[in-house]
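Got a predicted model here, sequence first, then my questions.
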Amino acid sequence: MNELAPNAEHDLKHKSLIIFDWDGTLMDSIGLIVKSMHVAGEANGFSTTDEEVKSIIGLSLIRGIQILYPQASAEQHLAIQQSYADYYVRASVEPDQPHSQFFSGIEAMLQQLKAQDKQLAVATGKKRAGLDRVMDYSQSRHYFVSSRCADESGSKPNPQMLKDILQETGYQVADAVFIGDSIHDIQMANQLGMTSIAVNYGAAKPQVLAAENPTYQVDTPEQLIKLLTAG
C-alpha cells in the first residue's frame, strides 16, 4: 500500500464526507463492463481490446464509445450504446455473476463508516437509471446521502458532480475525500484540490494511477477498508 505522508489537510480522520466511484471501486463490475463493450462493438461491426475498454471506464458511456470508435458515425455510436445497455442490464442481474457484486468486505465497510457518523456519497460515470438499478439490486441505496451521475453533472474528469455533492450535503472540499479506480477519477478530484484515494484493484494499472498523483494509493479492498476505518 502506498500512503503518501499526508498533512493535516489530507488527514482522513477529519474527513466527514466520503465520496466513492462505483464500478471498480465499490462493485466488482469491470469484467462485465469489458464484456458488454465487446458484445456491443462486435454487434455493430467494430472491435477493441480489453485494455482500451478499461481506459474509458469512468467516463460517461457515450463519451467512452466515441473515444473507442472514432471511425463510427454518430448513429453507430448510439447503436453501440444501446447494444451495450441491453447486454449489461441482462447480465448484471444474473446471480451467478460475481463481478456484479460488491468487492469482499466493502458492504461491511460502508456499515462501519455509517456507524462512525461518516456521510457517504457516490460520483459515477453511470447514468442515473443505471445507478438506481444497481443500487436497488444490491440493496445499498440507504448507505448514501447523495449521488451524482454522468447524465446529471457531466462526464469525468469534469468535477461538476463533486461540486454538486458538496453543495447538496453542505460540506467543503477540505471535508471530503474521493475514492476511484481510474485516471478520470483522480483527475476530477485534483481539479478541486480534493483529497483522493486511488485503488489499484479496478480498471487502471497502478503506475498509471500513480502518475496522476493521488493523495493515497491502495492495492486491495482490504487496504482501502483499513485506511478509511482506522481510528
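Cool, the structure landed.

from here on, contacts and neighbour counts on C-alpha atoms
Will do.

same for the helix ranked longest in the chain, what does it pack against?
Secondary structure of the chain per DSSP state H: the longest helix is helix 74-92. Helix 74-92 sits against helix 30-43, helix 61-68, with contacts defined as 3 or more Cα pairs under 8 Å, 6 or more residues apart in numbering; DSSP states H and E.

right, and the helix or strand after that helix?
helix 106-115 (DSSP states H and E).

Turn the helices and strands packed on helix 74-92 into CSV, columns for distance to A176 and mean neighbour count.
Formatted as CSV, these follow (distance: least, Cα to Cα, whole Å; neighbours: other Cα atoms under 10 Å):
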stretch, distance to A176, mean neighbour count
helix 30-43, 26, 20
helix 61-68, 26, 20
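
Out of these, flag the one nearest V134.
Nearest of these to V134, taken as Cα to Cα: helix 30-43 at 13.1 Å.

Just list what that closest one packs against, helices and strands only.
Packing contacts for helix 30-43, counted by 3+ Cα pairs under 8 Å, 6+ apart, involve helix 50-56, helix 74-92.

now those in JSON lines, with mean neighbour count?
Shown next, in JSON lines, are the helices and strands packed on helix 30-43 (neighbours: other Cα atoms under 10 Å):
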{"stretch": "helix 50-56", "mean neighbour count": "17"}
{"stretch": "helix 74-92", "mean neighbour count": "17"}
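
Adding distance to G130, write the ones you listed out as TSV.
Formatted as TSV, the helices and strands packed on helix 30-43 follow (distance: least, Cα to Cα, whole Å):
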stretch	distance to G130
helix 50-56	17
helix 74-92	8
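
want to compare, so here's the second one:
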Amino acid sequence: MSGKRKMALFSGFSLIAMALAAGYAYGYVYGGLIDMNSPQDTYRNLRASGTLFRNGMVAWGAIVLLDLLVAGSLYGFLKEVHPRLSALTALIRALYAFILLAAVAHLVEALALVEAAAGAIEVLLALQRFELIWSQGLILFGFHLFGMGLLSVKARFVPSFFGWLLLVAGCCYTGIHLAKIALPGYAQQIAFIEMIASVPMALAEIGLAFWLVFRGGKRHSFQPVKSA
C-alpha cells in the first residue's frame, strides 16, 4: 500500500469518526440538554444529566484530537499539489482545533458552575461563551475548507466536484459565522440561510471522507501533477 493511500485512508476514517463524534457531542448531548432560550430548563437538565454532559465533553476532546490528526494527514495527501498552500491549510485547521479546545473549556466551566450550585444565568453565560468562541473558530475553519477546495481543484488525483463543493462550503462557514458576529439583529435570517447552506457544508467533508476511504490514493486514480 502506497504512502498516499495510507494518508487517504487515515484522513477518510478520521473525518468519518469526527462526524460521528460531532453528531453525538453537539447533536445529541448539547442539542438535547441545552436550551439557550430557557436558562432554568438548561440548568435542570445539566443537574439531572451531568454524566451525559461529561460524555459529550469527552467526544468534544476526541474531535479536537481528530482535527489535529486530519490537519497533518491531509497535508501529507495534498502537499505535492502546492506545498505552501497545503501547509497553510493544515496550520489553519490546527489553529481552529485549539480555538475549539478553548471553547470546550467553557463547557467544563458550565458544568462546574452547576455542581457548585451557581445561578442559571451564570451557567447560561458560560454556554454563550462556548458558542461565541466556537463560532469565531468556524470563521477560520471556512478558510481551511476554502484552501482544501483550491488544492482539490488543482489536484489531478481528486475529483474536481469535491474541490468546488469545498470552496462553496468554506465560503458558507466563513460568511455565516461572520454574519452571526457582525449582524446579531438578523439572527433568524442567518439561521434560515445556515439551514439551507448546511447541505453543502455537510456534504463537502463527508463526501470527501468517503471518497478518500474508497478511492483516495489508489494507483488507478492517481495522476501526477505536471511541473510548471
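Looks like it came in fine. None of the values given here were measured: they were computed from a predicted structure.

Next, the TM-score between them, please.
Once superposed, the chains reach a TM-score of 0.33 (TM-score structural alignment, normalised by the length of the second structure), with 130 aligned residues with a Cα RMSD of 5.9 Å.

now for the helices and strands packed on helix 30-43 of the first structure, which one comes closest to Y216 of the first structure?
Here helix 50-56 is closest among those (Cα to Cα), at 20.5 Å.

What residues sit buried inside the longest helix along the second structure?
The longest helix of the second structure (DSSP H) is helix 120-154. The neighbour-count check on helix 120-154 of the second structure (16 or more other Cα atoms under 10 Å) flags 120, 122-124, 126-154 as buried.

Kindly report the same for stretch 5-24 of the second structure.
Buried residues in stretch 5-24 of the second structure, defined by neighbour count with 16+ other Cα under 10 Å: 5-19, 21-22, 24.

hang on, the earlier thing: out of the helices and strands packed on helix 30-43 of the first structure, which gets nearest to N190 of the first structure?
Using Cα to Cα, these put helix 50-56 closest to N190 of the first structure, at 18.3 Å.

Distance of T174 of the second structure relative to L140 of the second structure?
Look at T174 of the second structure and L140 of the second structure: by Cα to Cα, to the nearest Å, they are 7 Å apart.

Then S73 of the second structure?
Plainly put, S73 of the second structure is 19 Å away from L140 of the second structure if you go by Cα to Cα.

which strands and helices sit next to the longest helix of the second structure?
By 3+ Cα pairs under 8 Å, 6+ apart, helix 120-154 of the second structure packs against helix 39-48, helix 83-115, helix 160-182.

Now render those as TSV, adding distance to G207 of the second structure and mean neighbour count.
Output for those, formatted as TSV (distance: least, Cα to Cα, whole Å; neighbours: other Cα under 10 Å):
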stretch	distance to G207 of the second structure	mean neighbour count
helix 39-48	34	18
helix 83-115	18	20
helix 160-182	7	20
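
export those helices to TSV and tack on distance to M195 of the second structure?
Below are those laid out as TSV (distance: least, Cα to Cα, whole Å):
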stretch	distance to M195 of the second structure
helix 39-48	24
helix 83-115	22
helix 160-182	10
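
G32 of the second structure: which of the ones you listed is closest?
Closest approach to G32 of the second structure among these (Cα to Cα): helix 39-48, 8.8 Å.

next structured bit after that closest one?
Going down the chain from helix 39-48 of the second structure, the next helix or strand is helix 50-78, by DSSP H and E.

next one: stretch 148-167 of the second structure to chain centre, how far?
Distance of stretch 148-167 of the second structure from the chain centroid (Cα atoms, centre = their mean, to the nearest Å) equals 18 Å.

what about it, start to end distance?
For stretch 148-167 of the second structure, the end-to-end distance is 8 Å (Cα to Cα).

Kindly report the same for stretch 151-164 of the first structure.
From its first residue to its last, stretch 151-164 of the first structure covers 13 Å (Cα to Cα).

nearest residue to Y96 of the second structure other than its sequence neighbours?
G137 (5.4 Å; Cα to Cα, 6 or more residues apart in numbering).

Distance check, that neighbour against A110 of the second structure.
To A110 of the second structure, G137 of the second structure is 20 Å away according to Cα to Cα.

So which elements touch the helix or strand that A22 of the second structure is a member of?
Assigned by DSSP H and E, A22 of the second structure belongs to helix 3-22. On a contact count with 3+ Cα pairs under 8 Å, 6+ apart, helix 3-22 of the second structure meets helix 50-78, helix 187-214.

how distant is the longest one from the center of its chain?
In this case it means helix 50-78 of the second structure. The chain centroid and the centroid of helix 50-78 of the second structure are separated by 9 Å, computed with Cα atoms, centre = their mean.

what's near enough to touch I179 of the first structure?
With contacts taken as Cα atoms under 8 Å, 6 or more residues apart in numbering, I179 of the first structure has the following neighbours: 18-21, 25, 185-186, 196-199.

Would you mind giving these as TSV with secondary structure added?
Conversion of these to TSV gives the following (DSSP: H, G, I helix; E, B strand; the rest coil):
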residue	secondary structure
I18	strand
I19	strand
F20	strand
D21	coil
T25	coil
D185	helix
I186	helix
S196	strand
I197	strand
A198	strand
V199	strand
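
Buried ones among those?
The neighbour-count test (16+ other Cα under 10 Å) marks 18-21, 25, 185-186, 196-199 as buried among those.

quick one: which of the helices and strands packed on helix 120-154 of the second structure is nearest V213 of the second structure?
Smallest distance to V213 of the second structure across those (Cα to Cα): 14.1 Å, for helix 160-182.

and that closest one, how far from the chain's centre?
The answer for helix 160-182 of the second structure is 12 Å, by Cα atoms, centre = their mean.

What helices and strands are in contact with it?
Packing partners of helix 160-182 of the second structure (3+ Cα pairs under 8 Å, 6+ apart): helix 120-154, helix 187-214.
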